[in-house]
Each structure stands twice: as C-alpha cells, then as structure tokens.
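S.K.: Structure, please.
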Amino acid sequence: MTATTIRQSEALPEAYPDAPESLSTAAAAIADTVWQRIESYVAHRWTPRNVMWIVEGPGEWAPPLTPATFIDESVWQDDAWAAVALSPSPLGGFVLPGCGPYRIDTTVGDTEDD
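M.R.: As a prediction, the model looks like this:
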C-alpha cells in the first residue's frame, strides 16, 4: 500500500547554481528563471531548500524530490503536531503505520560543495 502526498510546500533556494560566464547580459539576467523552469519538470534539486510534505497513510511513502535529507517527522494528534519516529521503507522514505496525516520536513537539494 502506498501513502498519498496531499500537499507539498517547497521554499525557494537561497541561490541557484552560477550561470556560465559566457552568457550574454540578457541571458544571465534570466538564469534563475531558467533554473526554476528546469526544476518544475524534474525531481532533482541542485541547490538546497526546505520542503515539507503532508502525507496521509497508511503505507510506504518516499519523497518525490531528491536528494532529500530528513529533518523532522510528526503526526497530527489531539489538534496538534506530535513528534513521531517512523520506520524506514525500502524505497528511501518511511512506512506510515496509520492514517495520519503526517508532516515530513526535509532539506532537498545537493548540500555538498563541488
């Protein structure tokens, strides 16, 4: 059984990768816009940013964006978010044992300097 992502909140990164120096002034001015368009079509993120998912279970769930570093997992209980320890899944995400909803907070994007 697969859990369902019901919301994805993705913050803008602090910066996108540097544009090549050989670009014209006009092309360099829209480099960030080009990165945003590329990222709207692919699951990989090149620069780090916060992404939070709200997921309903039960079942396995893996982040649809990569690479993801998990920060915090919580479940909605008694009208508030409560910390929860979720079991890892073989897909690189979690096994959500109940209906939830669950809040999965991550940093998505390459965090290593090249």
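S.K.: C-alpha from now on. contacts and neighbour counts both.
M.R.: Fine.
S.K.: Test my guess that V108 contacts N50.
M.R.: Yes: taking contact to mean C-alpha atoms under 8 Å, the distance of 6.2 Å between V108 and N50 places them in contact.
S.K.: what does the longest helix along the chain contact?
M.R.: Across the chain, the longest stretch assigned as helix under DSSP state H is helix 31-41. Outside helix 31-41, the residues within contact range by C-alpha atoms under 8 Å, 6 or more residues apart in numbering are Y16, A19, R45.
S.K.: one more to line up against the first:
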Amino acid sequence: MAVVIKQTESEPVTYPDAPDGLSTAAAAIPAAVIWERIESYVAHRWAERDVEWIVEGPGEWSPPLAPATIDTVEVWTRADEWEVCTPNASPLGGYWLSATGPFRFTG
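M.R.: Below is the predicted model of the structure:
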C-alpha cells in the first residue's frame, strides 16, 4: 500500500455559511472558524482549495480527502526533477503505483 508522506492544503477562498441550529454563543463565531474546526476532524472538505500529496509506493493509493479531483500526477526522476506520469487505475477506485516514487499528486 502506498503511503502519504506529505499533504499540503491551501486556504479556501470562502467557506459556506455557518451551519443552522447553533447556540447564540456559537453563532457569534465566524463561519470560517467553525468550518476549519469541523474539517480538522474529518476527511471531507466543504470549500474548494488546492491540495498536494507526496506519496511513496508501490501499491494502491486514493486521495485521503473528499471530494478530490486530481489534476496532475508526477514522479520524481533520476534526473532530480518531477515528470508527468499516468498511473494505472486501482481496483478500489484510486491509483496503482507500480514504482516507489515518490509521486506528487495535485488537485
């Protein structure tokens, strides 16, 4: 199984409005603070943002955050640079990494 060795998320441009049904004290907290706190405990993201994962293989890998759209996959080469690659699909809906990498997934 492939392993994430680094995950970098950018800040979203905006978050949704605060959830309904909050107490008076909780409603006074900015919506972004509420969503950041919720997202720190779950793998779902409510606001779009850029993310990058550095992954070492070999094996099956799927993005640990949802929803996720992968735009680019690159592998680190012996020439000491990132090179675009197209990994095979895995039977579980992610990617099958046949080499050790590291790989850089951006989305």
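S.K.: how close does V95 of structure 1 get to Y102 of structure 1?
M.R.: When C-alpha to C-alpha, to the nearest Å is the yardstick, V95 of structure 1 and Y102 of structure 1 sit 11 Å from each other.
S.K.: more neighbours, these two?
M.R.: Between V95 of structure 1 and Y102, counted using other C-alpha atoms under 10 Å, the more crowded position is Y102 (26 against 21).
S.K.: Let me know the secondary structure of the nearest residue to that one once chain neighbours are set aside.
M.R.: Nearest in space to Y102 of structure 1, with sequence neighbours left out and distances taken as C-alpha to C-alpha, 6 or more residues apart in numbering, is V75 at 4.4 Å. Secondary structure for V75 of structure 1, judged by DSSP: H, G, I helix; E, B strand; the rest coil, is strand.
S.K.: and V75 of structure 1, how many neighbours does it have?
M.R.: With other C-alpha under 10 Å as criterion, V75 of structure 1 counts 23.
S.K.: Could you do T33 of structure 1 as well?
M.R.: Taking other C-alpha under 10 Å as the neighbour definition, T33 of structure 1 ends up with a count of 12.
S.K.: Repeat that for the one 3 residues further on.
M.R.: Taking other C-alpha under 10 Å as the criterion, the count of residues near Q36 of structure 1 is 13.
S.K.: separation between it and S9 of structure 1?
M.R.: Between Q36 of structure 1 and S9 of structure 1 the distance is 15 Å, computed by C-alpha to C-alpha.
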